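> have a look at this fold, sequence not included:
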């Protein structure tokens, strides 16, 4: 019976040792879980901060794009008006040259008829 008692004691010792090893592994795993949960919280906070920054940048970009579009529209309208002014100036110059030429010829043709 003492042999059976010794065997039982050995089994018990091994069982306790196995349970202690399992507890140790569990504790180590729990530490890793806590570290990863901390990292997860940090990443979630970083994501929140970056999302807020992204929203601000998108808002700024939208305003700047709208302003740029206004510049483009104003420039296009101004250039179109300027082209009309150039065309009108060219037309006016042509009319002025023609009238000037006609005025120069009138006295000459008048002189030739009176001479």
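Perfect, thanks for sending it. Being a predicted model, the structure only gives us computed values, none of them experimental. Residues are numbered from 1 along each chain as shown.
> make it CA atoms for all contacts and neighbour counts henceforth
Fine.
> tell me where the protein has helices.
Assigned by DSSP state H, the chain shows helices spanning 2-114.
> okay, which residue is most central for the protein?
residue 58 (5.8 Å; CA atoms, centre = their mean).
> gap between it and residue 44?
Look at residue 58 and residue 44: by CA to CA, to the nearest Å, they are 21 Å apart.
> same check, this time on residue 22
Residue 22 sits 32 Å away from residue 44, taking CA to CA as the criterion.
> next one: stretch 72-91 to chain centre, how far?
Chain-centre distance of stretch 72-91: 34 Å, with CA atoms, centre = their mean, to the nearest Å.
> quick check: buried residues in stretch 98-105?
For stretch 98-105, a neighbour-count test (16 or more other CA atoms under 10 Å) marks nothing as buried.
> just the residues contacting it, thanks.
Stretch 98-105 is contacted from outside by no residue at all, using CA atoms under 8 Å, 6 or more residues apart in numbering.
> the structure to be compared is supplied as follows:
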């Protein structure tokens, strides 16, 4: 019976050691889980902050692009109006030169006749 008691004691010691090893492995795994949960929480917070920042940047970009489009429209309209003014000025200058030439000829003709 002593031999059986010694074997039983040996098995018991081995079982206790296995249980302690399993508990140590579980504790290490639990520590890793807690660390990863903390990292996950930080990453989710970073994502939230970056998502909010991205939304603000997108809104700002949309406003600035709309303003730029208004500038482009105003510039195009102003350039078109300026081109019309230039064309009108050229036409006016041509008419003025033609009239001045006609007046000059009329003055020359009047100067050739005796009074």
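Yep, it's here. Note that the structure is a prediction, hence the values are computed from the model and not measured.
> and residue 97 of the first structure, what pairs with it in the second structure?
In the second structure, the residue paired with residue 97 of the first structure is residue 97, using TM-score structural alignment.
> the first structure: which residue goes with residue 86 of the second structure?
The alignment partner of residue 86 of the second structure in the first structure, by TM-score structural alignment, is residue 86.
> okay, now that match: neighbour count?
By the criterion of other CA atoms under 10 Å, residue 86 of the first structure has 12 neighbours.
> distance of it relative to residue 73 of the first structure?
For residue 86 of the first structure relative to residue 73 of the first structure (CA to CA), the value is 20 Å.
> and residue 83 of the first structure, how far from residue 90 of the first structure?
Taking CA to CA, one finds residue 83 of the first structure at 10 Å from residue 90 of the first structure.
> anything in contact with each of these two?
Taking CA under 8 Å, 6+ apart as the contact rule, residue 83 of the first structure and residue 90 touch no residue in common.
> which residues in the second structure does stretch 11-25 of the first structure align to?
Using TM-score structural alignment, stretch 11-25 of the first structure pairs with 11-25 in the second structure.
> mean distance, the matching stretch to its aligned residues in the first structure?
In this overlay with the first structure, the average offset of stretch 11-25 of the second structure from its partner residues is 0.6 Å by mean CA distance after the TM-score superposition for the first structure.
> likewise for stretch 57-74 of the second structure?
Stretch 57-74 of the second structure, aligned to the first structure and superposed, deviates on average by 0.5 Å (mean CA distance after the TM-score superposition for the first structure).
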